[in-house]
Structures are given as structure tokens and as C-alpha cells.
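A.B. asks: Provided below for reference: sequence and predicted model.
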Amino acid sequence: MSMSWAHVRFMLERARGLVRRGLASLRTRGLGPTWARVRRQFARRAPPASEPLYFPDAGAFQPFAVPASDAPRTSIVIPVYNQAAHTLACLRALAEHPPTAACEIIVVDDGSHDETHAWMPQIAGLRYHRRAVNGGFIAACNDGASRATGDCLVFLNNDTVPQPGWLDALLATFDAHPEVGLVGAQLIYPDGRLQEAGGVVFNDGSAWNYGRFDSPDDPRYASVRDADYCSGAAIAVRATLFEEVGGFDTRYAPAYYEDTDLAFALRALGHRVLYQPASRVVHLEGVTSGTDTGSGTKAYQVRNRSVFAEKWAAALATHPSADSLPSAGSVVQPQRQILIIDAETPRPQQDSASLRLANLMRLLNADGAHVVFLPADLRYAGDDTARLRQLGVEAWHAPFVQRPSAWLREHGHRFDVVMLSRHYVATEFLPLVRRFAPQARVVFDTVDLHFLREMRGAELAGDAALRHAAERTRERELSVIRASDTTLVVSPAERDMLSALLPGADVEVLANLHEVAHTGLPFGQRHDLVFVGGFRHPPNVDAVLWFGREVFPLIHVRQPDIRFHCIGTAPPADVLALQAQPGIMIHGHVADLGPYMDGARVAVAPLRFGAGVKGKVNLSMAHGQPVVATACAVEGMHLTSGHDVLVADDAAGFADAVLTLYRDEELWERLAAHGRANIEQHFSMEAAHGTVQRVFRR
């Protein structure tokens, strides 16, 4: 009964919030854009569309070729003992979907007496080695590794069907995480059920295939994660490290526990062992050795457990007991677990708030925390969700979350910190968090002070109704701040404002987070002006309309060759209409901003109202692109006009500043250098490290 009331209360607050925001949107955006937002809010939440599993044709043997290289980055070692048909299917899969990375494929025949010896020599590009006598899985793998020439070793069972992209995903993990020693694939049964999402080892040496028989798309198993071990059916390991630990330990011969032992040995050297869900491999499991641990080779699994437990007794002492099955919370212990809830999944390619949030999650992961993300809209966001998961974020969505109240009741006990972004999200979720995660520290991330932005917009429009709505937003926002343990703002100016309004509040500044990029093209090779900002944000609409109607015509008449590139998602009709003016180009969403950051000479930020720190200014400065802005656009950003930015608030002054900067190479170089220095000092990942530690480690 209590659970029902929690959900009802949550839904009532959500309904009130949607009505409030809908009315505010009608006043500021009009009917068309508001209706588009409503449709987007209530669109059907489609589950992720998993690619159907790929299986090669099972026709009679015919000679074919597999990928091969004289200078491979990776060596794929496939130990085989009979089961020629399965080996053939595995090799056909490698041939039909070759990896991008240069590779060699080594089949080590451990004394087969079926068609293996007849078929393998006919496969072009394959390195085939036939052992004189059967020595077992470990001996065959070590033999293959000794013949490999790649920097990375990949051990692949012959009873597998690697899915397209599997190897490139494994290798990309090493590129993204230099401290990693071993990466394991997601193993899937032929019927599509999950076989293993990394392994869990208990304190008695026994092990568990995490996720067995569940959906491979379940968020618990869909993110990059540290694992106790990964099954040797499909793992990648740095060749130098494999040699350093002496290969697979022969005390486990002929097979079983050698992969678990390897993971522990690499971790003892200071290297991570990661599970990579983007690398999918179908595994038939038990084709060669069966599944009966009472007889045959499989019996060594029982014997080797005690061998392993004795060797790694000290390390196992910190592992959990086998009394209960692993859960999403237990498999990442003893890491701090941090839940972040925002309105929707961040889209770093589209808006600065998303980039800030994604970079914050990167910082938290780098600091040793495990981050869980829940979008309030519960929508699966395709590539944006996938990108979070590759960062190591456990990203949830429908249909795996049906009701936030039920999800928090199940998972709330996991979290040390819960961060709620935006006041309307926090208003809905705070009661649930306090009830189901009472142990968690609650951090409220304002993103920017919404009431301040709304108040300035109302003043610019001279609209009493908008002013009244802004006052109501102010009360709601301040109420959330009072109910939270810590509040994050993006600028010292906003912190000082809150200190005056709520002297007892714990307020920290966490500004926009950027990585300083390369400098792009030199002054002489750059041309034109650029603006970047999503048009679901009313200040951006007003800024572009003012610039396009009042400022750019003054620029165009004095230098007609300058073009204005306007980039941002969902430009409304009046913004699109600006294209009728000579020199104005409205691009909408652009997947790759690089050419505009590196090639446009001057960025403009003509904002006439707003709040917080402006990501468009940060973005340009991080790329060494000087900015002309209004005072509102650079508020709280530690910038001085003439030193690292040019500031003007009237149309004529703004046009003069743009043309001066556009024509003066010495000024351009000076502002570019100082702008990059500003990012490094105030808006870089390094600059935020202290604040992140104070807020999320406290």
C-alpha cells in the first residue's frame, strides 16, 4: 500500500510539473514549438533494438580466405580439438565480417582426428599449427601465443561465433583505458540469452557467470565494468603482459581456472580486467568438454578450484561469500556508488549542459566511483546511451525501468550519493530518494539558476505574466536547495546570489567542464562567423534573432564576404527565415562541430538574457577560437573584455567588435591564447577535480 502511495505522489508531482512547464513554454515559445515538446515528452518509449544474432551459412566445406596481415596489431589464437564443423563456423564468421584492425589468425590443432587436418590447410591466410600430441587447452593456448606476432593476444574458443565488430570493440577498450591488461567479451547463447557479462569469484574460489540467462540488453550488463575475471572463450590481453605472467599457469592443466588465474595475476601487477558488452560473441558452451563436472576434462574444474583458492587465498579474503547471488550493487563493491538523475540522457554533441554532465561522470569514474544514470523520461537514447556505457556508466531506461518508485525501492540502498539535476526533476524525485535511499547524500545540480534566466527574459520582454512565473520558479528552486544537502551552481556569481538568499545552504561551484582541444587552422586560413546553441533554449532563439536582424546586416554592408553559420538543434521558423538574408546560413544540428570550431574565424555569443555559464563560449575558447559576446554571455566566466574576449551589448558596438577582431590578426592571436588559458584555469577537468572530491567523497 505504501509503495502505491509513493508512486501516486510522484506521478501527481510530475503532472503538476508538466502543466507548469507547458504553460511557461506556451508563453515563451508559442503553440508550435510547445506542441513539438509535448509530443516528444509522451512519445512511445521504444526498447533498444538489438541487432539479430549473426550465424554463417552451414554449408559443405569450400576453401575460403580469412583476414591476414604481415604486421598484425592482434593475434587471434584458436585452440581446437576435433569439432571441425564448429571451427569452420568460427572462421567463416571471421572471414565474412573482418575486423578493421590488422590481425593474424592462428589455429592450434591439439591432435584432432576429424576433418580439421584436411580443412584448415585449405583456408587462405590462416596460420595452422598441428601439435604432435594432445596436451589440453592450456598447452594449446600457450603454444599459439608463442607463435603470435601481434601486440595483443586474443584467445577465442572454436565453438564461438564472433558477432560483427567484436574484435574492434575489444581493442578500442585498450585505447580508451591504458591501464587495462585484459578485456573480455559479452558471451551469448545461440538462443539470444546472456551467458556471461564478466565473472564473479567468491571467497572460496567458486565462480559465477554474472547475468546468466538474462537479457543481454539489460542495463545491469550493458556497460563497461571491472570484472573478477572474463571467460577465456573470448578474451584479449596485452602480449607483453601475457609473457610477463608466464602465460596460462600450467598447474591448472589440462584446463579450467586458467582464465580466472590470469585475471588475478594481471590485477596483482596493477592492471584492470574489464568486461566489454559492445564485443558480442555467441558461445555454444560445453561443445568440447561437455557440462558434466563429474567426468572427463570438465572434472578438472572441480579439482582446479581448490588449486586456485590456495594460490590466491590472500586476494580472495576480500571477496564476498557464495551465500547470495551477485547483484548490480554487489558486483561493483567496494566502489562508491553514485546515482545521477536528469530529465533525459545527456547529448554532449548538442548542448553544453549535456557535455558538462557527461564529463562529470567521466571525472567520477576516474576517481574510482561507480556511476548509475537514470533519465527521468526513461527513454533509451541510442548512441548517447551507448556512449555513457562505454564510459563505464550503468545507464538505465525503459522497459527495464517501468516505475521510478519501484526502481528506487529496489536499488536505493546501493547509493552513497544521489545527484538530481534541474529543479523540476528534483521536485519529483526528492521524496522518493529520501524514502528509498535515506543513507544517501543528496546533491542538487541547478545546471543554471532557472529563475534567474526566466526573470531576465521577463524583464527583456516586459511581460508581467512571465515575471510572475519566474517568481514561482524561484520559490520552487529555493525549496529544493533547502531540502538538499549540497547544491551545485556553475558560476561564482550564482553562488554569491544564493548565499545572500539562503545563508545556510551548502553551495559549491562546478562550472562547465571542457578538454582543451588542438588549435585548429591559423588566422589566415579561417573565415566566417559561427554561433552554436540548441534552439529548445529560449535565450538562444532571442540571441540569433537579434544578431540576424540587427547586428549582422551592419557587418554585411561593411564586409559582404563574411558568412554567419548558425548551428543548433530544432531552429524555429523565425530563425530559419533569417536565411533569406544574404550571408546567413542556418545549419540546424551538425554531427561534427570540428570543422566550424577549427575553421571559423570568430564565434559570437549575442545572448541578451540567461543564467549560468555559457557553454558556447567555453567550447570556442577551448578550440582557440576568439569570441565576441554580450556581458550576459560572459557573466561569471572570469573574462575581461580586450584580454580574452570582446564584449558589446548594443548592435552597432557588437558589429564593430566583430569586424575589429575579424581583421586584426595580432588581437585575434592574443584573445585566442588567453581564452585557452581561461579554460585551463577555470573550466578544465583538472580545475574541477577538487570540487568533485569535496562534493562526492564527503
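C.D. replies: Right, received. Where do you want to start?

A.B. asks: for the rest of this, base every contact and every neighbour count on C-alpha atoms.
C.D. replies: Will do.

A.B. asks: Asn142 should be in a helix, yeah?
C.D. replies: Yes. Assessed with DSSP: H, G, I helix; E, B strand; the rest coil, Asn142 lies in a helix.

A.B. asks: three-state assignment of Asp592?
C.D. replies: With three-state DSSP as the basis, Asp592 sits in coil.

A.B. asks: got it, and Asp561?
C.D. replies: coil.

A.B. asks: just the buried positions in the top strand by length along the chain, please.
C.D. replies: For the chain, the longest strand by residue count, based on DSSP state E, is strand 272-283. Across strand 272-283, burial judged by 16 or more other CA atoms under 10 Å covers 272-283.

A.B. asks: between those, which sits nearest Ala573?
C.D. replies: Ala278 (39.9 Å; CA to CA).

A.B. asks: what sits against the closest one?
C.D. replies: Neighbour list for Ala278: 166, 169-170, 185-186, 222 [criterion: CA atoms under 8 Å, 6 or more residues apart in numbering].

A.B. asks: and it, how far from Val557?
C.D. replies: 53 Å (CA to CA, to the nearest Å).

A.B. asks: next, the one to line up against it:
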Amino acid sequence: MNHIQTVLIIGFVWPEPNSSAAGGRMLQLITQFQQQGYSITFASPAMDSDFMVDLAALNVDKKTIALNCSSFDIFVKELNPAIVLFDRFMIEEQFGWRVAENCPNALRILDTEDLHCLRSARQKAFKAHRDFVITDTLKEEVAKREIASILRCDLSLIISEFEMELLEKIFKIDSQLLYYLPFLLEPISQSTFEKLPSFEERNDFVFIGNFLHEPNWNAVQYLKESIWPLIRKQLPNTNLNIYGAYPSQKALQLHQPKDGFYIKGRANDANEVVQNARIVLAPLRFGAGIKGKLIEAIQCGTPSITTSIGAESMQGNLPWNGFITDDVTEFTKAAAELYMDKQLWTTAQQNGIAIINQRYSKEKFENDFAAKIQFLLANLSQHRLDNFMGALLQHHTLTSTKYMSRWIETKNSKEKKN
């Protein structure tokens, strides 16, 4: 009888698919590995949250682990996973060396989610009122950590083609270490769309996004100060409903019913909220990755108006399901037109179906991803020999990380004794 091999996923947080796109992405990866015949253990040093997914219901073992503690070494050695997936580079920094030391033959995969150095460089350029240039990413302190993590891993999953190009051309990462894997979605049938609320049954505008994510909070402020007053002037009977997990006090203070601007907080059912809106507004001015809110809008049959950063790497050469513009006046004009014109709205909705089915349909990626994993597992020693920079970083960086972690562990145990 064949022994079922394990994939160990080490999460930065427990997956919350209803709070962020990252949570949904993680469930897609879990499904992929289960389909390939692996059993899954999900471990995280994070506290449990009220909104985390029920891992047991997904047939996933849950394990709470400690930072800077050799108890992880014992745990990982006993588990002896065939594959370890790190959720973001910070987790690889913490646990990568321990995995390499205790399970040297495990395939180490990094899920980048989105490139932090790109998001950070764009945010700084935005705040300094200057244009972002691609080489700004090289100056980011976080880039050194993020790229080191990519080099140390056997494979990094990249969600956006723009980020693939950035890593290969600007950071000169060997393409063998990178794998383009966007959101993996069910294709949309025309009959599914026919069951959704019609143009006439929908009203108002919606923005949805986790408030802990800086690009979302910035977009909400931008809507409040610059965009919504202009839309409201053209469409005085409409409202903008802002939904998102973890709203701050500052966000709640923007609630202005007399201006049709409503801060609603967490949506109990994001799909329902988006399906009943006529249009999604997403004026993102910095960020990275692929935007879950815009994918969700398409799946709900809701056209969207966003910026070039919002739509980056999302539609390839297909028409957008709405409008893409970085100009406030254009944004406002597009919102009013799309809101009032049923034909324009229906065409936008159809454009969305094509984007999902041609760019994100999971069957386009599943077999190739499984084959890539099998190939790496079968050729791991050669793959690592070819990645000398990774071996060098593993040797040096992790020696320093290891001793720092050991020092913290010793210090903690001394404090407990005292």
C-alpha cells in the first residue's frame, strides 16, 4: 500500500476566504494538492480568528506552531512532508532554515501572494507625488529579503505576469525558479449569469476590500474626497456602499448617509452584496498582484471601473468588464455612463465572462502545475545544483537567521525560568 505523502503549508495567518483574496487563493492551492493525492497539514503561529475557515471540514490537519522554538523541528521531522509551502516570504525567513535542516529532501515552495517590494515602492512613489519607475523596486529594503527568499526556495508561485517579468528582467531571477499560477477558478457558464440579478434589479455602487490592506484604505479615502462627490452630482439618487473586514475608527468616521456614502464594515456574504450592486468602483492608486475584488465583481456579473494598477495583468488582450482609467474626470464619466446604459453594462458583463474563462479557468493550469511538481520532486538535487545563488544564501543568510533564532529561544527559556 502506498504511503500518502504530506504537504505542509505554513501560513502567515489562518485562511479567511471571506476577508481577503489571499484566503481564497490558499484554499485553491489546498484543493490542487489534494487533487494530486497529498494529505495536507496547515500550520501557523497566528492566533485563531473568528473568521478563519474550518480546516477540519476541508480534511486538512491544523497545527499551531511557535516562532523561534525548536518544538517546530521535532514536529516537522516527525511529519516528514514531501512538500513544504511557505505562505509569504516572512514565513520562509522564520521556518525555511528549520525545514532545510530537518527535512532536506522536502520540496520548498514559496507562495508570494503579491510582491511586497512592488507594492511598497509604488506606495512610496505615490506618497512622494512622483511617478513610479520599475527600478524603484531595487531600492526597497524589503526587496532584499523577498528576493533572497525566492532564491532559497525551489519554486515560487507568482500570481501576475507583470511580476513574473519584473523578477526575470529587473531582478534577473532564473525562470526555472518561478511559476505563473494565477487564481484558479471554475469557468462561468452563460446559464449561471442568467440566474444573477438583472440590470434593473440592481442599484447603487459598491467598493469591497479588507481595511487592513493599505491600498484599499487609500482607495476609500480617494472615493470619499475626489470621486464620489462628482458621481453623486451626476446621479443624485445613488449611494456608494463600502464593505470591508477590519474597518478602523478613521474609516467609520467617513460614513455620511446624507451624501449617500455608507461605511458598512464586514459583509456577511460578499457575493450577495456585489451581485446586488450595479457597479463596483475600485480606484486603486498603488498595489501589486491580482485584485480579488475585481475577480469577484466579474463572477457576480457586476461591471467595474478601476485604474491601470487595479487591472494590471488581469485581462491580457481581452476587453475589460467596464472601464480602466487613472483620471478622476474620466472615472466619473465612465461611472455615470455604465450606470445608466443597459447595453454598455451588458457588454461589460459579457467581457468579464471571457476574462475568467480564458485567463483563470483552473483546468488550464491544473495538469501543468501537477507535472511541474512531479518533475521537481524527481530532479530536486540537480535543480538545486543549478541554483547556486540559492545554495549560497541558504548557507549564509540562514546561518545568521538560525543563530538569531536560537539566541531568542535561549533568552525566552531563561526568562521563563526566572
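C.D. replies: Right, received. Where do you want to start? From a predicted model like this one, the values you see are computed outputs, not experimental measurements.

A.B. asks: circling back: any idea which of the contacts of Ala278 of structure 1 has the most stuff around it?
C.D. replies: Ala185 (29 neighbours; other CA atoms under 10 Å).

A.B. asks: coming back round to it: in structure 2, what range does the longest strand of structure 1 match?
C.D. replies: Under TM-score structural alignment, strand 272-283 of structure 1 corresponds to no residues of structure 2.

A.B. asks: what's downstream of that strand, the next helix or strand?
C.D. replies: helix 300-311 (DSSP states H and E).

A.B. asks: max-length helix in structure 2?
C.D. replies: helix 388-417 (DSSP state H).

A.B. asks: packing partners for it?
C.D. replies: helix 89-102, helix 141-152, helix 380-386 (3 or more CA pairs under 8 Å, 6 or more residues apart in numbering; DSSP states H and E).

A.B. asks: next helix or strand past the first one?
C.D. replies: Right, helix 89-102 of structure 2. Using DSSP H and E, the helix or strand that follows helix 89-102 of structure 2 in sequence is strand 107-111.

A.B. asks: how about the strands in the stretch 201-350 of structure 1?
C.D. replies: For the stretch 201-350 of structure 1, strands defined by DSSP state E, counting those that start in this stretch occupy the ranges 207-209, 225-226, 234-238, 272-283, 337-342.

A.B. asks: now swap in structure 2 and tell me
C.D. replies: Under DSSP E, structure 2 gives strands at 6-10, 39-44, 60-64, 83-87, 107-111, 155-158, 178-180, 205-208, 240-243, 261-265, 279-282, 304-306, 322-324.

A.B. asks: the second one vs helix 89-102, what angle?
C.D. replies: Put plainly, it is strand 39-44 of structure 2. Here strand 39-44 of structure 2 runs at an angle of 120 degrees relative to helix 89-102 (axes from the mean of the first three to the mean of the last three CA atoms, to 10 degrees).

A.B. asks: circling back: export the strands of the stretch 201-350 of structure 1 to JSON lines and tack on distance to Gly533 of structure 1?
C.D. replies: Formatted as JSON lines, those follow (distance: least, CA to CA, whole Å):
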{"stretch": "strand 207-209", "distance to Gly533 of structure 1": "46"}
{"stretch": "strand 225-226", "distance to Gly533 of structure 1": "34"}
{"stretch": "strand 234-238", "distance to Gly533 of structure 1": "41"}
{"stretch": "strand 272-283", "distance to Gly533 of structure 1": "31"}
{"stretch": "strand 337-342", "distance to Gly533 of structure 1": "20"}
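
A.B. asks: circling back to that earlier point, report the angle between the longest strand of structure 1 and strand 234-238.
C.D. replies: 150 degrees.

A.B. asks: distance between strand 272-283 of structure 1 and the chain's centre?
C.D. replies: 16 Å (CA atoms, centre = their mean, to the nearest Å).

A.B. asks: same check on stretch 409-416 of structure 2?
C.D. replies: That offset, for stretch 409-416 of structure 2, works out to 36 Å (CA atoms, centre = their mean).

A.B. asks: quick one: it aligns where in structure 1?
C.D. replies: Going by TM-score structural alignment: stretch 409-416 of structure 2 matches no residues.

A.B. asks: who touches that stretch?
C.D. replies: 68-70.

A.B. asks: ignoring the adjacent residues along the chain, who's closest to the residue most central in space within structure 1?
C.D. replies: Structure 1 has Leu388 as the residue nearest its centroid, 1.9 Å off, counting by CA atoms, centre = their mean. Distances taken as CA to CA, 6 or more residues apart in numbering place Ala395 nearest to Leu388 of structure 1, at 6.8 Å, with adjacent residues excluded.
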